[in-house]
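this one's structure only:
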């Protein structure tokens, strides 16, 4: 088994940074096994520059996208591709180059996956749902949800309830639909004596000034821009209001109950799965969410500590934190 893993993923204000974050979790697990990792992306978000230990290639600077397949063909080891903009033609070109290919997806996006292995952490899918080469491995469901080491280290026993219910708001790394503002309008209706809210803005969120202006004068609301200790903040929250992306798996592992907001069609399976598992409740399409509806749901949930405790336990049953290690193990054992 070659020790080199090459990851091709992007993150920006339009597509968010979730693809990069989960690929970084895989990179961490790969390196823990003594492997080497090269990350290829169009542009490194500010937070990504702090991720040490990865060899990095920035497209448009060192190599153009059109030349990437040639570059990959000359290398060794697994190639990982994560992103909805990589079409079947692109994947076929990499697969034909002869290196084993892992594609990460969240839906059934293609009518054929030219892969050596396919990873889809969303629940409810089976191998029969995907058309792949006969010998391709399929890694399906939340058991393969890949979490960063920072998240794995942040899980602690729940603290005793505080006088105020602690709310965490996170709409992902970019929030192109400005759902943070919609959620914040609901938060502003909460009693500041009973609730304390931290609003997380990701590294690619362009609405920092607008959000800060909305919360001006409210001591119960704190706006945080891409905090380094996000996993710790999430583990301390009593309720998280989150976009239904990969952050849901982090919150589930941490035992933090969630109210999920759907920001894109590919998030619907995750929102439904978290709801079915009892780890959270779905608020539906974020663009249709009314502020009063949100505040009412938060108040009802906060008034039911037994329900919150059950949701936290259900989340930890859903995601055990070993997903990245399982992926590494499957890649190492699969004939390439």
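On my side now, so go ahead. Computed from a predicted model, the values in this text were never measured in an experiment.

When you work out contacts or count neighbours from here on, use the C-alpha atoms and nothing else.
Fine.

How about the contacts made by the closest residue in space to residue 106 that isn't next to it in sequence?
Distances taken as Cα to Cα, 6 or more residues apart in numbering place residue 120 nearest to residue 106, at 5.2 Å, with adjacent residues excluded. Going by Cα atoms under 8 Å, 6 or more residues apart in numbering, residue 120 touches 104, 105, 106, 107, 138, 139, 140, 141, 144.

Can you redo these as JSON lines, where the extra columns are secondary structure and distance to residue 230?
What follows is the contacts of residue 120, written out as JSON lines (DSSP: H, G, I helix; E, B strand; the rest coil; distance: Cα to Cα, whole Å):
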{"residue": "104", "secondary structure": "strand", "distance to residue 230": "24"}
{"residue": "105", "secondary structure": "coil", "distance to residue 230": "24"}
{"residue": "106", "secondary structure": "coil", "distance to residue 230": "23"}
{"residue": "107", "secondary structure": "coil", "distance to residue 230": "27"}
{"residue": "138", "secondary structure": "strand", "distance to residue 230": "31"}
{"residue": "139", "secondary structure": "strand", "distance to residue 230": "28"}
{"residue": "140", "secondary structure": "strand", "distance to residue 230": "27"}
{"residue": "141", "secondary structure": "coil", "distance to residue 230": "25"}
{"residue": "144", "secondary structure": "helix", "distance to residue 230": "22"}
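
hold the first one in mind and look at this next one:
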């Protein structure tokens, strides 16, 4: 087989957030450490994000074109396009790629956005979530399925920082994703103002100007608020934080890896079984819009952090979470991808 070259097919825009992009970057870093070239395959609407982050233009391919036939050096494809509502769409796209003869590894999601059986299944499905196997009634129709938190994809600085055991502080990290379309960061900060606790507030790269202005105004009025504008990584902030609050997303695993507890709100009732298991393990409290008080219950929880007795148990290093998410997921994923072999040579035609 030719020297490996991996195409990372993923999506990123305000409505779905930047978790897929961050996972792709982590996989690209793991590939770079092994000397494996990668191609970033994204919709045209995502290109500006990659270029902003310094991804070379020549390594970016337009997912809306017949990109696979334009990249004959690609030996493997990894897809991460199972965002909420796109389970079937992702499955059909993966089937087209698999039919072209290239080994496809699909980063899968938990129900209801999991892989839907297709005539040409992927060679490998990886569901990189805690207790993922318990959430499926039956294994997916693929040659191989791997699941569990050992495949959680994080950037290399998480594995490095967890070894340092930095002392926890009483600082609260507020993170509402890369885009925050509904201004949830403002509501979260407002709910915490009365606590008197120091806040580190992440301003995502896709935040609207009105939300940015609102956060800047609050920081100007309260010296204990620090704003962090589009940091390249959240790892140092998570490592020193006593607690994380905000929107649930990839950060729940980043926090678990570094032993930091989180209080999160999920947008909508999807993935309830999964979030309840995550909460039951003691790694975080996850509230959901439309369930058990949702947003109101989450916002009502935050002022209680003013009490030292309430917050003290939450500020301890969560060693059980660290044991579940050890920071080696990107390496484990690439190890599995490289076991895949290409089908008998075929001429790649339109997908």
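Yep, it's here. Here the structure is a predicted model, which is why all the values come from computation and not from measurement.

re earlier: matching the residue nearest to residue 106 of the first structure against the second structure, which residue comes up?
Matched to the second structure by TM-score structural alignment, residue 120 of the first structure sits across from residue 127.

again, but for residue 199 of the first structure
Counting by TM-score structural alignment, residue 199 of the first structure lines up with residue 201 in the second structure.

mean deviation of whichever strand or helix holds its match from the first structure?
Applying DSSP states H and E as the criterion places residue 201 of the second structure in strand 199-203. Superposing on the first structure places strand 199-203 of the second structure at an average distance of 0.8 Å from its equivalents, by mean Cα distance after the TM-score superposition for the first structure.

what separates that strand from the chain centre, distance-wise?
Averaged C-alpha coordinates place strand 199-203 of the second structure at 18 Å from its chain's average position (Cα atoms, centre = their mean, to the nearest Å).

list the helices and strands that strand packs on?
With contacts taken as 3 or more Cα pairs under 8 Å, 6 or more residues apart in numbering; DSSP states H and E, strand 199-203 of the second structure sits against strand 172-175, strand 225-229.

Could I get the full set of helices for the stretch 201-336 of the first structure?
208-214, 230-236, 247-254, 268-277, 291-302, 305-318, 323-333 (DSSP state H, counting those that start in this stretch).

Quickly compare those and say which is most buried.
helix 247-254 (a mean of 26; mean count of other Cα atoms under 10 Å).

The match of residue 199 of the first structure: neighbouring residues, count only.
25 (other Cα atoms under 10 Å).

Would you check that it makes contact with residue 228?
Yes - taking contacts as Cα atoms under 8 Å, residue 201 of the second structure lies within contact range of residue 228: 6.0 Å.

Residue 19 of the second structure pairs with which position in the first structure?
Per TM-score structural alignment, residue 19 of the second structure is aligned with residue 18.

Equivalent analysis for residue 155 of the second structure, please.
That one, residue 155 of the second structure, aligns with residue 148 by TM-score structural alignment.

From what I see, its match and residue 20 are in contact.
No - assessed by Cα under 8 Å, residue 148 of the first structure is found out of contact with residue 20, at 10.9 Å.

Between the two, which has more neighbouring residues?
residue 20 (23 against 20).

Where do the strands of the stretch 51-200 of the second structure begin and end?
Listed in chain order, the strands of the stretch 51-200 of the second structure (DSSP state E, counting those that start in this stretch) span 60-62, 76-80, 104-107, 124-127, 145-147, 172-175, 199-203.

State the distance from the match of residue 120 of the first structure to residue 148 of the second structure.
Plainly put, residue 127 of the second structure is 6 Å away from residue 148 of the second structure if you go by Cα to Cα, to the nearest Å.

Also residue 281 of the second structure?
Taking Cα to Cα as the measure, residue 281 of the second structure falls 14 Å from residue 148 of the second structure.
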